[in-house]
Structure formats: C-alpha cells, structure tokens
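Peer 1: this one's structure only:
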C-alpha cells in the first residue's frame, strides 16, 4: 500500500515537472519570438538609417558639384568681364607689354571681322537694291504696255464712233459736210461751213 502511494506521488511530481517544462518552453519560445521581432525592427531601422545616410551623402556630392560649377562660372565671368573692359581701353595699367600685344592682335582681328561683315552687308544691300530696281523697271514696262493697249482701244472706240456717225448720215449730207470743210473756201465761208457741219452732229 505504501509503495502504491509513493508510485502515485512520483507520477504526480513527474506530471507537475512536465507541466513546468512546457511552461518554460512556451516562455522561452515567446521570448525568442519577441527577440526576433526586435531584431527585425532593429535591422529595418538600420537599413532606413543607411538609406538616409546614402541620400544625404548623394545630396552632399551634388551640392559640392554645384558649388564647383558656380565657382568656375564666376571665375570665367570675371575673366571675360576684364577682357571686355580691356578691349574698351579700360584698366590697362596692370597689363604688361606681352598682354598689350595680345590685346592689340585681338582688336585687329576683331576690326578685320567687323570690316568683312560690313562689306558683306553692303554687297547684300546693293544686290537687294538691284533686285528692287529690276522689279520696278519690269512694273513700269508692264504699265507702259497697258497704257499702249488702252490708247489703242480708245482709238478704236473713236473710229467706231465716227463710222457710226457717218453711217447715220445720207450720202448728200456727207457730200455737203465735205464741201463745207473743203480748204478751197475763204476763211469766212470756212468758219460758216464748219459751224454748219458741226450742227449736223447735234
């Protein structure tokens, strides 16, 4: 009887120990899971921080490049401004003989280019004026031809009108008209005949 009790107690202790072990395992698993989650969050924050650092470094490099370009352009602008003032004859005191010689050559080359360009412009203007003159002469000739055609047309109209007048008169009237305007009469009779002849057209 005593041995059965001891055996039962041992089983109970064993069960209790197993339960405790299960609880301990569950706690350990939960702790490990929490640690893994914390590690993942830590890694994610680290990656984000690394990305931010990379962006910052990239922005810093771009800023350095922009600053370098600005400095280079500023120096070039200052150099060109000084050259322009020298070409205007300003601030020549600081130039030595060699620099003055270079400036002289540069001005001579510039003047030669200016004269060449000026000559080209003059030739272009002369050519343009010649074209305009040729066009004007052509238009004048066309107007002259038109006026000649109009004059011919008017002569035809007058001739046709005279023919119509003569056709409207009898042969006797035409004979009388011709006798009135004949140059064999004296001045008085000529004037009278002319007046009578003109009255026939009214």
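Peer 2: Happy to help now that I have it. The structure displayed is predicted, hence computed values, not measured ones. Numbers count the residues shown, from 1 in each chain.

Peer 1: switch to C-alpha atoms for all contacts and neighbour counts from now on
Peer 2: OK.

Peer 1: number of residues surrounding residue 54?
Peer 2: 12 (other Cα atoms under 10 Å).

Peer 1: what segments of this protein are helices?
Peer 2: Under the criterion DSSP state H, the chain contains helices at 2-87, 97-168, 171-180, 187-199.

Peer 1: ok, and here's another one to check against it:
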C-alpha cells in the first residue's frame, strides 16, 4: 500500500489489522486461499477527488467520521479528537483456475447480492486491511506516495501454510467466529 504523507513526511501506521472473514450469505462454501494467489484492491492510478461522502474515502475514528471539517482541497477529513483511518477490502470470489491475471484483478471478483457471480464461483475469505494512522490532519491535508487519496490501494500475495489457512477457514470463517491471530476463539 502507498505511504501516507503529511507535509511531505511519511506517517507510519499506528495499527494495521488484517481481517479474514465472509460477507456472503452462506460462508460454509468458503475455501482457503490457494497458495500463490495474487490480487490488488484499489487503484494506484486513480486520481480523482474524494469529497465528503465519496466511496472508499479516508475517515476519522474517535470523532465525527467525516471530520470536523475537510482539508482545503476537500479530499481529507480533519479529525477532531480522533485519528485518520482507511478500510481496504479485497475481492472475495475467485474464478477457481488462475492464481493471477495480467492486471491482478480479472481472476477475482467481489460477491454480489451475498453470493459469488457465475464467472467467479469460488468463495474465498474476504480479506480486509484496517489501517489507523496517528494523525488528525490539518487544512493542508495529506497526500499518498501514489498521489491523491483516491489512489489508495493494496497488493496481496498468499503463501500461508496450507494447514494453517485451512484450519482458520474451517474454524473461523465458515463458523463466523471471531478468532485471534493464532486462529483460536
């Protein structure tokens, strides 16, 4: 994922949590991520405004979600009594054949209406990055090393131990249980 910059200086995340779960109506068919699966969420080349109410925008936690105001360019919340956050969700359906595609997207898809589309029939865990930054923002706003806030993106490459991934899918994702890092309730 790109680096957050405040006044040209990198801002290290204070917390980076990776969640595996299911957003589908029937999580019981979810299979472990196959070894070597690659995918991208977001778009590093997207350079459009993200005003208040935009999809996939940065938000404030611990205060008004849209901030007390917006930066001068309107793209960043100015958090009052809170910190800057971003939630990045990856596709949760796979075509069942390809571990990658030239654009790192065509072999995966987001579930639709609580199920996987026919073109990508294999449900895989819904991977979500939850990123918290120790910054509240100013009128000057922020930037990403990839450009505007709309360019937030993440890359994922799966090389889990097969048994460990299978156990977490069976015990946590399929059973819709909140598990810890060790895959235990």
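Peer 2: Thanks, I have it. If you're wondering where the values come from, they're calculated on a predicted model, not measured in any experiment.

Peer 1: care to give me the TM-score?
Peer 2: For this chain pair, the superposition-based TM-score is 0.17 by TM-score structural alignment, normalised by the length of structure 2; 52 aligned residues with a Cα RMSD of 5.2 Å.

Peer 1: which elements pack onto the helix or strand where residue 5 of structure 2 lies?
Peer 2: Following DSSP states H and E, the helix or strand that holds residue 5 of structure 2 is strand 4-6. The contact analysis (3 or more Cα pairs under 8 Å, 6 or more residues apart in numbering; DSSP states H and E) places strand 4-6 of structure 2 against strand 9-11, strand 143-144.

Peer 1: now the first one: buried residues?
Peer 2: By neighbour count on 16 or more other Cα atoms under 10 Å, the buried set for strand 9-11 of structure 2 is residue 11.

Peer 1: and it, what does it pack onto?
Peer 2: Judged by 3+ Cα pairs under 8 Å, 6+ apart, strand 9-11 of structure 2 is in contact with strand 4-6.

Peer 1: could you measure residue 67 of structure 1 against residue 80 of structure 1, distance?
Peer 2: 20 Å (Cα to Cα, to the nearest Å).

Peer 1: right, I mislabeled it, should have said residue 35 of structure 1
Peer 2: 67 Å.

Peer 1: ok, residue 127 of structure 1 next?
Peer 2: Using Cα to Cα, we find residue 127 of structure 1 at a distance of 38 Å from residue 80 of structure 1.

Peer 1: now residue 120 of structure 1
Peer 2: Residue 120 of structure 1 sits 28 Å away from residue 80 of structure 1, going by Cα to Cα.

Peer 1: now residue 173 of structure 1
Peer 2: According to Cα to Cα, residue 173 of structure 1 and residue 80 of structure 1 sit 101 Å apart.

Peer 1: right, and the helices and strands packed on strand 4-6 of structure 2 - which one's nearest residue 86 of structure 2?
Peer 2: Among these, strand 143-144 comes nearest to residue 86 of structure 2, with 12.4 Å by Cα to Cα.

Peer 1: give the other helices and strands that that closest one contacts.
Peer 2: Applying 3+ Cα pairs under 8 Å, 6+ apart, we find strand 143-144 of structure 2 packed against strand 4-6.

Peer 1: what residues sit buried inside the strand it packs on?
Peer 2: Buried positions in strand 4-6 of structure 2, judged by neighbour count with 16+ other Cα under 10 Å: 4, 5, 6.

Peer 1: between these, which is nearest residue 166 of structure 2?
Peer 2: For those, the nearest to residue 166 of structure 2 is residue 4 (33.9 Å; Cα to Cα).

Peer 1: once you drop chain neighbours, what's closest to the closest one?
Peer 2: residue 144 (4.7 Å; Cα to Cα, 6 or more residues apart in numbering).

Peer 1: what about that neighbour, distance to residue 128 of structure 2?
Peer 2: Using Cα to Cα, we find residue 144 of structure 2 at a distance of 19 Å from residue 128 of structure 2.

Peer 1: residue 60 of structure 2 too?
Peer 2: Computed as Cα to Cα, the residue 60 of structure 2 to residue 128 of structure 2 distance reads 18 Å.

Peer 1: neighbour-wise, which of these two wins?
Peer 2: Applying other Cα under 10 Å to residue 60 of structure 2 and residue 128 shows that residue 60 carries more neighbours, namely 26 against 18.

Peer 1: which of the helices or strands spans the more buried one?
Peer 2: With DSSP H and E as the criterion, residue 60 of structure 2 is inside strand 59-61.

Peer 1: that strand - contacts with which helices or strands?
Peer 2: Using 3+ Cα pairs under 8 Å, 6+ apart: strand 59-61 of structure 2 touches strand 77-78, strand 83-89.

Peer 1: minimum distance to residue 21 of structure 2: which of the ones you listed has it?
Peer 2: strand 83-89 (10.8 Å).

Peer 1: elements contacting the closest one?
Peer 2: If you count contacts as 3+ Cα pairs under 8 Å, 6+ apart, strand 83-89 of structure 2 packs onto strand 38-42, strand 59-61, strand 126-133.
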